[in-house]
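Colleague: Here's a sequence, model it:
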Amino acid sequence: MVICVISSLGVFAQLPERVLVGYWHNWDEGSSLPFLELNEIDERYNVICLSFAVASGGDPADMQFNIYSGSSYNDTELKLDIADKRAEGKVVLMSVGGATGSFRLTNETKKNGFVADMKSLIQ
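Modeller: This next block holds a predicted model:
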């Protein structure tokens, strides 16, 4: 199961009439699925899911989103690119989990830790 978290805390994103959703992945699969910087994706995508924030060691209070280490692209550049995409009217979401990134929020402490960690990732 994958969860997308809206990356704007104060205002909910308004979707356009026609939506083309795509996942921007933070890894490299070689020539079949190379790593791209966010500013290199096809402009036709108007909803972009950053994939994937994962719970380090299965702990939802320790969410991490790591950019492909084989690239010089960094967190600062990603945040600037997100701001540019938003300025273009695109919606940027943070996807949580992925194929192997499941976890459970079994109590208030874990829920609150998850929320705090996600806020720190997407602000």
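Colleague: only C-alpha atoms for contact and neighbour calcs from this point on.
Modeller: OK.
Colleague: pull the longest helix from this protein.
Modeller: Of all the elements of type helix in the chain, the one with the most residues (DSSP state H) is helix 108-122.
Colleague: Mind listing what's buried along that helix?
Modeller: When burial is assessed from 16 or more other Cα atoms under 10 Å, helix 108-122 yields the following buried residues: K110, G113, F114, D117, M118, I122.
Colleague: to compare against the first, here's another:
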Amino acid sequence: MNALLEVTAPQPADLTPADAFAAWALYGRPGDVCVYHHGLLTVDRDPVLSPFSAPVRQALAAVADLALAFAEAGRVLLVQERLGSGVYRYLAVIASRHKQAAKPMSRPIVLIPQVCISAMPVAASGSEP
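Modeller: As a prediction, the model looks like this:
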């Protein structure tokens, strides 16, 4: 079956918040995958071509820049999956931590207080405190 996928344009509600992405990248397990955008990132960020408002473009730029910073530090791998003509799914995959030590981040990561701490994964431990 080689039919093209019918894809819809991303909506502002579909956008991944930068603080949620940062929490996922910091606390996720190797192999975990996060879809941080779908569409065409270069167009969706552009002030002239984008269908999005300035605040939505800024939020998209923040998560895309954060994904790149984590990738440059060796903490995530960035992958694009083509969904259709000019539409891609942008994924980040947490890199294996034992193959190569993560490099220090070139830019500091600032988590916005809206991240719900209770929603972050907790490392499993063999004993109770």
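Colleague: Report the TM-score for the pair.
Modeller: The TM-score (TM-score structural alignment, normalised by the length of the first structure) is 0.32; 67 aligned residues with a Cα RMSD of 4.2 Å.
Colleague: could you redo the buried residues of helix 108-122 of the first structure as JSON lines and give each row distance to I82 of the first structure?
Modeller: Written out in JSON lines, the entries for those read as follows (distance: Cα to Cα, whole Å):
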{"residue": "K110", "distance to I82 of the first structure": "28"}
{"residue": "G113", "distance to I82 of the first structure": "24"}
{"residue": "F114", "distance to I82 of the first structure": "22"}
{"residue": "D117", "distance to I82 of the first structure": "19"}
{"residue": "M118", "distance to I82 of the first structure": "16"}
{"residue": "I122", "distance to I82 of the first structure": "10"}
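Colleague: And for M94 of the first structure, the neighbour number?
Modeller: Taking other Cα atoms under 10 Å as the neighbour definition, M94 of the first structure ends up with a count of 23.
Colleague: Which element, helix or strand, includes it?
Modeller: Under the criterion DSSP states H and E, the helix or strand holding M94 of the first structure is strand 91-96.
Colleague: What separation is there between G39 of the second structure and Q58 of the second structure?
Modeller: G39 of the second structure sits 15 Å away from Q58 of the second structure, taking Cα to Cα, to the nearest Å as the criterion.
Colleague: what helices or strands is the longest helix of the first structure leaning on?
Modeller: Counting contacts by 3 or more Cα pairs under 8 Å, 6 or more residues apart in numbering; DSSP states H and E, helix 108-122 of the first structure packs against strand 63-64.
Colleague: contact partners of the strand it packs on?
Modeller: Outside of strand 63-64 of the first structure, the residues within contact range by Cα atoms under 8 Å, 6 or more residues apart in numbering are A53, V54, A55, S56, F114, D117, M118, L121.
Colleague: Taking the residues you listed, tell me the two that lie furthest apart.
Modeller: S56 and L121 (13.5 Å; Cα to Cα).
Colleague: tell me the secondary structure for L80 of the first structure?
Modeller: Using DSSP: H, G, I helix; E, B strand; the rest coil, the secondary structure recorded for L80 of the first structure is helix.
Colleague: Please disregard the earlier target; I meant A83 of the first structure.
Modeller: Three-state secondary structure (criterion: three-state DSSP) places A83 of the first structure in helix.
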